[in-house]
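Visitor: Have a look at this fold, sequence not included:
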């Protein structure tokens, strides 16, 4: 039961549309570095969830400098990425789904790293919130709860990255890419504003 509760709680927090999800979806549509990105996202969540269960959530929540650093750095990065997405939407550049316009693996992982670790909401959701919920349980149930949350992360990112290919026929048109990039830009700017106003 603790595993199921952890899975459901983790899924509820992870599925919310965010910069990390939008990036994995886009790379999944392009079929570029999907497996490394899925594994990176899932392992990052697992690391943060383990840290939260281990007690790091209390330290992060009370560290004003760390929260402000990720807050302003994250807002700047999200706003800049939003500008790039908006430019793609405006220009309406056709995307090749068969591997055209590939980015290097390290570039894709670097972007995913930034979307993950410069986002204070990631720490609040995984380290602080999931850690607090898990730590209401005694050993070993809190770790079972954490395992459920980590499994939810892996399932979600795998479904997002590898499931995107089923949307590929829709994204054969330039208009669909323009709409997606416009939505990504709005998402990035909204998240950046939320970080600055929170």
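Guide: Nice, thanks for sending it over. From a predicted model like this one, the values you see are computed outputs, not experimental measurements.
Visitor: From here on, just use CA atoms for contacts and neighbour counts.
Guide: OK.
Visitor: Burial check on residue 91, number of neighbours?
Guide: By other CA atoms under 10 Å, 11 other residues sit near residue 91.
Visitor: again, but for residue 83
Guide: Neighbours of residue 83 (other CA under 10 Å): 18.
Visitor: what about it, distance to residue 38?
Guide: Using CA to CA, to the nearest Å, residue 83 is found at 25 Å from residue 38.
Visitor: all helices of this protein, in order?
Guide: In the chain, the segments counted as helices under DSSP state H are 2-14, 19-30, 34-53, 56-61, 64-91, 105-117, 120-122, 131-134, 141-163, 174-197.
Visitor: Okay, one more to line up with it:
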């Protein structure tokens, strides 16, 4: 546990006992590879049926569905940017993903949420850069904007490399906040 509300762990996001998990989705919301495919598989076919009704999602935005067969009651689907070279608004689009997910969590009075490393897989966003954006957005939401419902935010890292990047980002941002 870091800063009382933020947890970092290496593991499988589909197994987390939280109110909501975040899906790093594509614009169709109809499943894909990586975390998106794992979430759709674990949730069961009802998730796909509900996602079809949502008619997609724009990059930087988010939409919510039930969790179906997942331990989480909710899945918040967000579409991260595909990395080009950082000159096409990728940082802002990724930051928007986190802000939109957190806003939906607040709207639905979600108390605990788990995030994957959005856009860092096949979308190619540099891991260290993505981790800093993720941590900054979450810390701003939790500690500077004084939102009430969220009690716990978890960054669930698929592997040790991702975990190490997020741990470094947390340490750096915490030391900058205190210094």
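Guide: Yep, that arrived. Source: prediction; values computed, not measured.
Visitor: Can you give me the TM-score here?
Guide: Remark: TM-score between the superposed chains equals 0.27 [TM-score structural alignment, normalised by the length of structure 2]; 75 aligned residues with a CA RMSD of 4.7 Å.
Visitor: check which helix or strand covers residue 22 of structure 2.
Guide: Residue 22 of structure 2 belongs to strand 20-25 when elements are defined using DSSP states H and E.
Visitor: buried ones in that strand?
Guide: Buried residues in strand 20-25 of structure 2, counted by 16 or more other CA atoms under 10 Å: 20-25.
Visitor: In JSON lines: those, plus distance to residue 112 of structure 2.
Guide: Shown next, in JSON lines, are these (distance: CA to CA, whole Å):
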{"residue": "20", "distance to residue 112 of structure 2": "6"}
{"residue": "21", "distance to residue 112 of structure 2": "9"}
{"residue": "22", "distance to residue 112 of structure 2": "11"}
{"residue": "23", "distance to residue 112 of structure 2": "15"}
{"residue": "24", "distance to residue 112 of structure 2": "17"}
{"residue": "25", "distance to residue 112 of structure 2": "20"}
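Visitor: nearest to residue 127 of structure 2, of those?
Guide: Taking CA to CA as the measure, residue 127 of structure 2 lies nearest residue 24 of these, at 14.2 Å.
Visitor: measure the closest one to residue 102 of structure 2 for me?
Guide: 14 Å.
Visitor: And for residue 95 of structure 2?
Guide: Distance from residue 95 of structure 2 to residue 102 of structure 2, by CA to CA: 11 Å.
Visitor: again, but for residue 175 of structure 2
Guide: Taking CA to CA, one finds residue 175 of structure 2 at 24 Å from residue 102 of structure 2.
Visitor: Residue 75 of structure 2 contacts residue 20, doesn't it?
Guide: Yes - applying CA atoms under 8 Å, one finds residue 75 of structure 2 in contact with residue 20, separated by 5.4 Å.
Visitor: re earlier: tell me which of residue 95 and residue 102 of structure 2 has more neighbours.
Guide: With neighbours defined as other CA under 10 Å, residue 95 of structure 2 and residue 102 compare such that residue 102 has more, 24 against 21.
Visitor: Which parts of structure 2 are strands?
Guide: For structure 2, the strands defined by DSSP state E occupy 6-10, 20-25, 62-66, 74-79, 112-115, 152-157.
Visitor: Dump those into a markdown table; add distance to residue 46 of structure 2 as well.
Guide: Listed next are the strands of structure 2 as a markdown table, based on distance: least, CA to CA, whole Å:
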| stretch | distance to residue 46 of structure 2 |
| --- | --- |
| strand 6-10 | 28 |
| strand 20-25 | 15 |
| strand 62-66 | 9 |
| strand 74-79 | 12 |
| strand 112-115 | 21 |
| strand 152-157 | 24 |
